[in-house]
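Visitor: Sequence and predicted structure are below.
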Amino acid sequence: MGVEEIVLLNAEDEAVGTAPKAESHHRDTPYHLAFSCYVVDTEGRVLITQRALGKRTFPGVWTGSCCGHPGPGEGLRGAVIRRLRDELGLLDESLESLTPVLPGFHYRAVADDGTVEHERCPVVRATVPAGTSVRANRAEVEAAEWWTWKECLDLVDRPESSPWYRLQLAELAPLGEPRDWPDAGTAPLPPALGW
């Protein structure tokens, strides 16, 4: 397997190059393309995960279902499906829908060790049937649990939540229950990222 690369962005969210992912996250992480995904089942529960304790950046924090970095030339939909499979064992055929809900989301956060995340990070909802099983990849995910929306909202006030989770929930909470989040469409996605 080759070296995983991230897509570097300028201030207009246009691709300006690539860089190896493993070497790019440090105290001066360049602005780059990413995504977050919230898996919601047909009963309205949300899959919340704890990042593996061995992760280089933000180990052990609790956050949404999965996140990742679209590779060069990879669309958002393909990147989400790839990471859902690799991190959680969710197969394409188990997904009822993928919906962009916060296509304009971006953030910058600094970990306790000084490592910076600086991402244009569209947020997507993946809908699955109730009872869908998850097989967490322990290199990526320490724990994966189905939570009620109230439990998700309560996590915002806990220090073990990720900084991007807290920022995303500030925008997602006003949209109502996760099953009701409106489709924001693909037009607001960054120029560097197709659907």
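Guide: Thanks, I have it.

Visitor: only C-alpha atoms for contact and neighbour calcs from this point on.
Guide: Noted.

Visitor: for the most centrally placed residue in the chain, what are its contacts?
Guide: With distances taken as CA atoms, centre = their mean, the chain has residue 36 as the residue nearest its mean C-alpha position (1.7 Å). Applying CA atoms under 8 Å, 6 or more residues apart in numbering to residue 36 gives the contacts 64-68, 121-124.

Visitor: Stretch 104-120: which residues count as buried?
Guide: Of all the residues in stretch 104-120, those buried under the rule 16 or more other CA atoms under 10 Å are 104-106, 110, 115-120.

Visitor: all helices for the protein, in order.
Guide: Secondary structure of the chain (DSSP state H): helices at 21-24, 76-88, 149-155, 163-172.

Visitor: For the buried residues of stretch 104-120, name the two members farthest from one another.
Guide: With CA to CA as the measure, no two of the buried residues of stretch 104-120 lie farther apart than 104 and 115, at 23.2 Å.

Visitor: I figured residue 30 was touching residue 8, is that so?
Guide: Yes: at 6.9 Å, residue 30 counts as touching residue 8 under the criterion of CA atoms under 8 Å.

Visitor: Please say which of the two ends up with more neighbours.
Guide: Comparing residue 30 with residue 8 by other CA atoms under 10 Å, the one with more neighbours is residue 8, at 22 against 19.

Visitor: mind checking how far the more buried one is from residue 118?
Guide: Separation of residue 8 from residue 118 (CA to CA, to the nearest Å): 10 Å.

Visitor: cool, and residue 43?
Guide: Separation of residue 43 from residue 118 (CA to CA): 34 Å.

Visitor: ok, back up a step: of all the contacts of residue 36, which comes closest to residue 25?
Guide: Among the contacts of residue 36, residue 68 lies closest to residue 25 (CA to CA), at 13.1 Å.

Visitor: which residues of the protein fall in strands?
Guide: 5-9, 15-20, 32-33, 35-41, 46-51, 62-63, 66-68, 97-102, 106-110, 116-120, 123-128, 141-147 (DSSP state E).

Visitor: burial measure for residue 16, as a count.
Guide: Number of residues near residue 16 (other CA under 10 Å) recorded here: 11.

Visitor: next, the one to line up against it:
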Amino acid sequence: MHCSFLIGPLIQSTMSEARPELLGYDQEQIKMMEEACILVDKEDNILGKDTKVNCHLGEGKLHRAFSVLLFNNSGKLLIQKRASEKITFPSIWANSCCSHPLHIDSEVNGIDGAKTAAKRKMEQELGIEPDEIKLEQLNYITKMVYKARADEKWVEHELDYIFAIKCDLDINPNIIEIEETKYVNLEELDSLFEDKKAEIGPWFKLIKENFLNDIWKALDNLGEIGDNKIHYMGNYE
């Protein structure tokens, strides 16, 4: 018992010492950067796996991600401001929940695996209890490939599965992950995007520019608007 208590901090310390680019960051965030992402080609064929830190460092490696758009029954979209402790894209506004399927048996199987990952992260980030949401409530919309730099060190290069759900859910945001949340209508979201002081995640900008209006119009039939396409967005500045 005493040994296991001491080993945890030692392992986390070793991670940051072994990876100097992680020095100074929150220990919980460092731990998550060692998770195994799913490497893919631009057709979404699995090529292997690598750590989250390697996938986001330098020029990055193309890997699977997901983005959830959670609407309440009044038709407002939940958005979040990422915590300042986040290693990539800290303190920026993003969609309801976004992260990565991991290279584990339950999350490698395409859409179903990405849904499983989304449910896991909605619990971890937003505090949504697992029995509050069923996988079939997550409506698959489409996929997009994009690349965007956070800064000279970190980058996103993702094949992003986009999901939408309309449901009233109780949330209890994890302060290590999320600084602020709010529900917005389209007009309020437009105002946020027009605010030059507001920093917006590039993937969220792409979703809004290319898909969000159609999703918002189809809130009562989200299961009917998905496609089998992969949208190639290129480098996003």
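Guide: Looks like it arrived, so ask away. These numbers were taken from a predicted model, which means no experiment stands behind them.

Visitor: Post the TM-score for the overlay when you can.
Guide: The TM-score (TM-score structural alignment, normalised by the length of structure 1) is 0.85; 187 aligned residues with a CA RMSD of 2.4 Å.

Visitor: Once you drop chain neighbours, what's closest to residue 148 of structure 1?
Guide: Nearest residue to residue 148 of structure 1 in three dimensions, chain neighbours excluded: residue 45, at 4.9 Å (CA to CA, 6 or more residues apart in numbering).

Visitor: Now check structure 2 for the residue matching that neighbour.
Guide: Matched by TM-score structural alignment, residue 45 of structure 1 corresponds to residue 76 in structure 2.

Visitor: One more: residue 135 of structure 1?
Guide: Residue 135 of structure 1 maps onto residue 172 in structure 2, by TM-score structural alignment.

Visitor: That match reaches residue 128, doesn't it?
Guide: Yes: the pair residue 172 of structure 2 / residue 128 is scored as a contact, 7.0 Å apart, by CA under 8 Å.

Visitor: of these two, who's got more company?
Guide: A count of neighbours by other CA under 10 Å puts residue 128 above the other of residue 172 of structure 2 and residue 128, at 19 against 14.

Visitor: What does the more buried one correspond to in structure 1?
Guide: Under the alignment (TM-score structural alignment), residue 128 of structure 2 pairs with residue 90 in structure 1.

Visitor: Pull the number of nearby residues for the residue lying closest to that match once chain neighbours are set aside.
Guide: Residue nearest to residue 90 of structure 1 in three dimensions, not counting chain neighbours: residue 84, with 5.4 Å by CA to CA, 6+ apart. Neighbourhood size, residue 84 of structure 1 [other CA under 10 Å]: 24.

Visitor: One more: the one 5 residues further on?
Guide: Residue 89 of structure 1: 15 surrounding residues under other CA under 10 Å.

Visitor: picking that back up, list the residues that contact the match of residue 128 of structure 2.
Guide: Contacts here follow CA under 8 Å, 6+ apart; on that basis residue 90 of structure 1 touches 84, 133-135.

Visitor: same question, residue 138 of structure 2
Guide: Contacts of residue 138 of structure 2 (CA under 8 Å, 6+ apart): 115, 163-165.

Visitor: Leaving aside the residues adjacent along the chain, what's closest to it?
Guide: Among residues not flanking residue 138 of structure 2 along the chain, residue 165 sits closest, at 5.3 Å (CA to CA, 6+ apart).

Visitor: May I have the residues that are in contact with the counterpart of the one you found in structure 1?
Guide: Using TM-score structural alignment, the equivalent of residue 165 of structure 2 in structure 1 is residue 126. By CA under 8 Å, 6+ apart, residue 126 of structure 1 lies in contact with 37-40, 95-99.

Visitor: and in structure 2, which of those remain?
Guide: Among the contacts of residue 126 of structure 1, the contacts conserved in structure 2 (both residues aligned by TM-score structural alignment, their matches' CA atoms under 8 Å) are 37-40, 97-99.

Visitor: of these, buried ones?
Guide: Buried members of these, counted by 16+ other CA under 10 Å: 37-40, 98-99.

Visitor: just checking, residue 156 of structure 2 touches residue 145?
Guide: No: counting by CA under 8 Å, residue 156 of structure 2 stays clear of residue 145, with 10.2 Å between them.

Visitor: quick one on the thing from earlier: which one (most neighbours) among the contacts of residue 138 of structure 2?
Guide: The most crowded member of the contacts of residue 138 of structure 2, judged by other CA under 10 Å, is residue 115 (28 neighbours).

Visitor: Need the counterpart of that residue in structure 1.
Guide: Residue correspondence to structure 1 (TM-score structural alignment): residue 115 of structure 2 is matched to residue 77.

Visitor: Looking at the buried ones among the kept ones among the contacts of residue 126 of structure 1, which one is closest to residue 150 of structure 1?
Guide: Using CA to CA, residue 40 is the member of these that sits closest to residue 150 of structure 1, with 13.5 Å.

Visitor: surely that closest one meets residue 66?
Guide: No: using CA under 8 Å as the test, residue 40 of structure 1 is too far from residue 66 to be in contact (11.8 Å).

Visitor: What is the nearest of the contacts of residue 126 of structure 1 to residue 149 of structure 1?
Guide: Nearest to residue 149 of structure 1 among the contacts of residue 126 of structure 1, with distances taken as CA to CA, is residue 40, at 9.8 Å.
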